[in-house]
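Peer 1: predicted structure and sequence below. I'll ask about it afterward.
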Amino acid sequence: MAPIKISYVVSFSSQDPKYPAENLLSDDGVRPWLGCPKKRSRQLSVELQLERASPIGYVDVGNYGCAFLQIEVGRSSWTCDQPYLTLVPTVTLMTPADSKLDQNRCGVRMFKEGDFSELTVGQKWDRVRLTCSQPFSPCSRFGLSFIHLRTPQEQEPDPPRPPLDTEDGELSDRPLCSSPAFHRTSFPEPCL
């Protein structure tokens, strides 16, 4: 589970100059990315370039007032008209009631491979697009406080086990019941 570094912001739909999309590149998540206060858009998107193409196994997202979030992936080598693939389908980050009451704005959602679209699992990606929306509270400002990406957990191979009956590293031709390991079990002593 190695961290996947985000190199830079490719594009964004809106940003507050005080809270730009570049804030998502910071690891501490102290300052969020928020939409421009003059534009009352109910949907924001940002596209991020990863340092290198990597399989994505885990995504952690810090919310900052969004009701819904969708995560898509793509490759920088694709043509501009090629659509991105959905990594995480649209998920709810805030309920309509919380949105209208301006409560529970800053939560964290964690996603793993089991939450991802099957088409995206195991492939390498170097672009991530986040689309967030807040249709329930037209006056509140919203965005994201952070995004952390990690590679899948690597499966460690089982250590090799030596055969039960070996002599000088070679398999023995003796029957299994003549093996010392066989006699240490609770099987009856006589062997046919």
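Peer 2: All right, it came through fine.

Peer 1: C-alpha from now on. contacts and neighbour counts both.
Peer 2: OK.

Peer 1: what segments of the chain are helices?
Peer 2: Under the criterion DSSP state H, the chain carries helices at the ranges 96-101, 180-183.

Peer 1: in JSON lines: the ones you listed, plus distance to residue 32.
Peer 2: Below are the helices of the chain laid out as JSON lines (distance: least, Cα to Cα, whole Å):
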{"stretch": "helix 96-101", "distance to residue 32": "18"}
{"stretch": "helix 180-183", "distance to residue 32": "63"}
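
Peer 1: of these, which is nearest residue 119?
Peer 2: Closest to residue 119 of the helices of the chain, according to Cα to Cα: helix 96-101, at 30.7 Å.

Peer 1: residue 83: how many residues sit nearby?
Peer 2: 11 (other Cα atoms under 10 Å).

Peer 1: next up, a second structure to put side by side with the first:
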Amino acid sequence: MPILKVERVISFSSEDEVHTADNILGNNTSRKWKCKTPGEKNAVLFLQLEKASKITGIDIGNEHSAYIEVLVSRSGNDDDYKTLLVMSTFMSAIESRQSTNINRVRMFKKEDLSKPECEEKWDRIKIVCTQPFNRHVKYGLSFIKFHSNEGDKSDILDTNKKLGNFY
């Protein structure tokens, strides 16, 4: 499945001086996005996709968040976000308090996403991270990737192409 290109960061609730929101745009997973101060109620990140697309999968790399939720919208409907991925657990209360498994990665398929939202095209993403169990850490994301099955023709064999002396 092709990975959708995130064009830019539209906005964010806060960002650490080193671990800025723009770090999410790169492919370097060692560059993370974290909230500015420990104990924030939630950390929110707004992203703009390159074009409106159906999202059929999401890969999320955690950075000390207990819960992560993904909402979607279209340009022009800034306040009308719909839930694509319901609030999902990335750390238990015990893991949060002990700061263990802070970089858990979860991959969500189309079956894990909300219906009918996964059947429609979206170009705005709102990510909400929360950490209610440990008020002494900065939290956010280490990476996020969005997948689509649109435009993926690599699995289809073109019978009209000739490869060398073979058909």
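Peer 2: Yep, it's here. Since the model is a prediction, treat every value here as computed from it, not as a measurement.

Peer 1: quick one: TM-score?
Peer 2: After superposition, the two chains reach a TM-score (TM-score structural alignment, normalised by the length of structure 2) of 0.87; 156 aligned residues with a Cα RMSD of 1.9 Å.

Peer 1: buried deepest among the helices of structure 1, which one?
Peer 2: Greatest average neighbour count among these goes to helix 96-101 (a mean of 15), per mean count of other Cα atoms under 10 Å.

Peer 1: which residues does that one contact?
Peer 2: 65, 67, 104, 105, 134, 136, 137 (Cα atoms under 8 Å, 6 or more residues apart in numbering).

Peer 1: gap between whatever residue of structure 2 lines up with the fifth one and residue 47 of structure 2?
Peer 2: So the one you mean is residue 134 of structure 1. For residue 134 of structure 1, the aligned residue in structure 2 is residue 131 (criterion: TM-score structural alignment). When distance is defined by Cα to Cα, to the nearest Å, residue 131 of structure 2 is 21 Å away from residue 47 of structure 2.

Peer 1: those two: who's more crowded?
Peer 2: Neighbour count, other Cα under 10 Å: between residue 131 of structure 2 and residue 47, residue 131 has more, with 28 against 22.

Peer 1: next one: the lengthiest strand in structure 1 to chain centre, how far?
Peer 2: Secondary structure of structure 1 per DSSP state E: the longest strand is strand 43-55. Strand 43-55 of structure 1 has its C-alpha centroid displaced from the chain centroid by 12 Å (Cα atoms, centre = their mean, to the nearest Å).

Peer 1: can I assume residue 19 of structure 1 is in contact with residue 32?
Peer 2: Yes - taking Cα atoms under 8 Å as the definition, residue 19 of structure 1 is a contact partner of residue 32 at 6.0 Å.

Peer 1: higher neighbour count, the two?
Peer 2: More crowded of residue 19 of structure 1 and residue 32, by other Cα under 10 Å: residue 32, with 23 against 17.

Peer 1: roughly how far apart are the alignment partner in structure 2 of that one and residue 19 of structure 2?
Peer 2: Aligning on TM-score structural alignment places residue 32 of structure 1 opposite residue 32 in structure 2. Plainly put, residue 32 of structure 2 is 5 Å away from residue 19 of structure 2 if you go by Cα to Cα.

Peer 1: shouldn't residue 48 of structure 1 be in contact with residue 125?
Peer 2: No - if you go by Cα under 8 Å, residue 48 of structure 1 and residue 125 don't touch, sitting 11.0 Å apart.

Peer 1: contacts only, for residue 126 of structure 2.
Peer 2: Residue 126 of structure 2 neighbours (Cα under 8 Å, 6+ apart): 44, 45, 46, 47, 70, 71, 72, 81.

Peer 1: count the neighbours of the third one for me.
Peer 2: Yep, that's residue 46 of structure 2 we're talking about. So residue 46 of structure 2, with other Cα under 10 Å, has 19 neighbours.

Peer 1: swap in the first one?
Peer 2: Other residues near residue 44 of structure 2 come to 20 when the count uses other Cα under 10 Å.

Peer 1: could you do the last one as well?
Peer 2: The tally of other residues near residue 81 of structure 2 (other Cα under 10 Å) stands at 15.
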